[in-house]
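Visitor: Curious how this folds, go ahead:
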Amino acid sequence: MLSSVLLASQLFDWLESIRFLDIKLINVEDFIELLVRFAFNGIVLVLIIRYLYARNSNRKDFFFSFFAVGITVFLLCFLLESVKLELGFALGLFAIFGIIRYRTDPIPIKEMTYLFVVIGISVINALANKKVSYSELVITNAILVGGLYLLERILRLRQEYELEIRYERIENIHRMKEEELITDLRQRTGIEIKRYEVTRIDFLRDVANITIFFDPIENPRYQIKK
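Guide: Just a heads-up that it's a prediction; the model follows:
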């Protein structure tokens, strides 16, 4: 056992002595730290994205983006930590991602919030220096995950989707026929409607534009992309 440890130590020392273009082939201490921090950050991202976001929003189209952004930001911050920009660098990243907007598909507020959380956690786990102990790092991540859990589970802040419908039974839009309108819309769409808004009325063509709002958890078949 002892001989194996000595052999591994000698191997690492030999690898660290190898240089190419005046750059070390490997820095064992930094490499191990990268693996440990990356694994820890990955576990936290899985907890947030898979077990908090996914179970309460029922949208899978953002999974790829959340994981990709989290991994990229972590590696970017970790590898550029030697630049010593630290807080200013982190704030610069927040500013860059704060103005990002996907032109083809606007991000809903809740998804944008989770994206900000993913970026923030990745930056924290990557830029925490030797002055921050591992216990402080674990507690910080636990507070963030626990806070999201409380908001999602205890306060039950569910996401609300909307769907615009062109409705031809114009007589049902009268405010005295609210129950008839909701019943008719539920029968036609099969959606458990929470509320609705009449956005446009055209008496010339006897049609109205109605926006219905519903809970995606209760209506999993209707995953409306905004």
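Visitor: make it CA atoms for all contacts and neighbour counts henceforth
Guide: Will do.
Visitor: Residues contacting the helix ranked longest in the chain, please?
Guide: In the chain, assigned by DSSP state H, the helix with the most residues is helix 28-48. Contacts to helix 28-48, defined as CA atoms under 8 Å, 6 or more residues apart in numbering, come from residues 12, 16, 67, 70-71, 74, 78, 118, 121-122, 125-126, 141, 145, 148.
Visitor: For the comparison step, fold the sequence that follows:
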Amino acid sequence: MTSLMLIAVDLAAVVVLAYALYFRRHRRRDLVTAFVVVNIGVLAVTKVLASAEIGMGVGLGLFGVLSIIRLRSSEISQHEVAYYFASLAIGLIAGFDTLQPLLSVSLIALILAMIAIVDSPLLLSRSRQQSLRLDRAFTDESAMRAHVEQLLGGTVKVMEVTELDMVNDTTTVDVRWHRPDHSTRVYAPQAEDQGNYAQFQTAIRNQERQEARSSR
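Guide: Reported below is the predicted structural model:
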């Protein structure tokens, strides 16, 4: 009876994890299927190992192997890795009958509660991360920061150049930035903004030319 109860708890938990939490927030359907299937697969294998009276070490070894699997069909982000890990953990906890039922249910509830909190859109909602390819080869960090902030319409916190191509006159930069409280959209120059944006670019170029001349 305890085993059937834990299976029912596992099914309910993975539905909450995959559909109520992940899909409603991130809308990636293929990973919903992956989370559910991985969870059920781990639960089934764990039940088989437990019924065969194989040691706990084998089960934990299986969990370790599954947790480092990297599916190369498509790239997944770090928060999606966290959902994978949660799906694996829930299946493993529900699969072992050696734990007290109350403890198993409490651990599963804790996993769901924590992922609901840390992946909430209300938590760190202003923080953004973006990779940009700029149409200039920036060598001045201050000018590049001003240019990126103008493009994004927010405040750059951390900026790291990943590629500087002097031949093709481009810069690839990884940016961590905060959007303003009053706006949720990423800045993109519209037709009415093109004039101001062009003036900004011209001002930056003129400033760099003047600095280059004064340094000679």
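Visitor: Need the TM-score from the superposition.
Guide: For this chain pair, the superposition-based TM-score is 0.64 by TM-score structural alignment, normalised by the length of structure 2; 180 aligned residues with a CA RMSD of 3.7 Å.
Visitor: Buried ones in the longest helix of structure 1, by neighbour count?
Guide: Leu34, Arg37, Phe38, Asn41, Gly42, Val44, Leu45, Ile48 (16 or more other CA atoms under 10 Å).
Visitor: cool, and stretch 91-99 of structure 1?
Guide: Leu93.
Visitor: what's it aligned against in structure 2?
Guide: Taken onto structure 2 by TM-score structural alignment, stretch 91-99 of structure 1 occupies residues 60-68 there.
Visitor: In terms of secondary structure, what does the one helix or strand Glu160 of structure 2 maps to contact?
Guide: Here Glu160 of structure 2 is covered by strand 155-165, with elements defined by DSSP states H and E. Under the contact criterion of 3 or more CA pairs under 8 Å, 6 or more residues apart in numbering; DSSP states H and E, strand 155-165 of structure 2 touches helix 141-152, strand 170-178.
Visitor: Next, the residues that contact the longest helix out of those in structure 2 from outside, please.
Guide: Counting by DSSP H, the longest helix found in structure 2 is helix 29-51. Helix 29-51 of structure 2 is contacted by residues 11, 14-15, 18-19, 22-23, 59, 83-84, 87-88, 90-92, 94-97 when judged by CA under 8 Å, 6+ apart.
Visitor: repeat that for 6 Å
Guide: Applying CA atoms under 6 Å, 6 or more residues apart in numbering, the contact partners of helix 29-51 of structure 2 are Ala18, Ser87, Leu88, Gly91, Leu92, Gly95.
Visitor: show me the contacts for the third one.
Guide: Taking CA under 6 Å, 6+ apart as the contact definition, Leu88 of structure 2 lies against Asn39.
Visitor: That one maps to what in structure 1?
Guide: Using TM-score structural alignment, Leu88 of structure 2 lines up with Ile119 in structure 1.
Visitor: so which strand or helix has its match?
Guide: Per DSSP H and E: helix 109-127 holds Ile119 of structure 1.
Visitor: State the next helix or strand along the chain beyond that helix.
Guide: Immediately after helix 109-127 of structure 1, counting by DSSP H and E, sits helix 134-149.
Visitor: Show me what the next helix or strand after that next one is packed up against.
Guide: Later in the chain than helix 134-149 of structure 1, the nearest helix or strand by DSSP H and E is strand 161-167. With contacts defined as 3 or more CA pairs under 6 Å, 6 or more residues apart in numbering; DSSP states H and E, the packing partners of strand 161-167 of structure 1 are strand 207-214.
Visitor: Now do the strand it packs on: everything it contacts.
Guide: 160-168, 170, 193-202.
Visitor: if you set the cut-off to 8 Å instead, what comes out?
Guide: Contacts of strand 207-214 of structure 1 (CA under 8 Å, 6+ apart): 160-170, 191-202.
Visitor: Just give me the neighbour total for the closest residue to Gln130 of structure 2 other than its chain neighbours.
Guide: Leaving out its chain neighbours, the residue that sits closest to Gln130 of structure 2 by CA to CA, 6 or more residues apart in numbering is Val175, at 5.3 Å. Neighbour count of Val175 of structure 2, defined by other CA atoms under 10 Å: 21.
Visitor: From Arg24 of structure 2, how far off is Val175 of structure 2?
Guide: Per CA to CA, to the nearest Å, Val175 of structure 2 is found 26 Å from Arg24 of structure 2.
Visitor: cool, and Ala86 of structure 2?
Guide: Ala86 of structure 2 is 17 Å from Arg24 of structure 2, by CA to CA.
Visitor: Which one's more surrounded, these two?
Guide: Ala86 (22 against 10).
Visitor: Neighbours of the corresponding residue of structure 2 for Phe66 of structure 1, how many?
Guide: Under the alignment defined by TM-score structural alignment, Phe66 of structure 1 corresponds to Phe35 in structure 2. Close neighbours of Phe35 of structure 2, defined as other CA under 10 Å, add up to 24.
Visitor: tell me the contacts of Glu86 of structure 1?
Guide: Leu127.
Visitor: how near is the aligned partner of Leu75 of structure 1 in structure 2 to Arg176 of structure 2?
Guide: Using TM-score structural alignment, the partner of Leu75 of structure 1 in structure 2 is Ala44. According to CA to CA, Ala44 of structure 2 and Arg176 of structure 2 sit 41 Å apart.
Visitor: re the thing from before, next secondary structure after the longest helix of structure 2?
Guide: Next along from helix 29-51 of structure 2, by DSSP H and E: helix 56-67.
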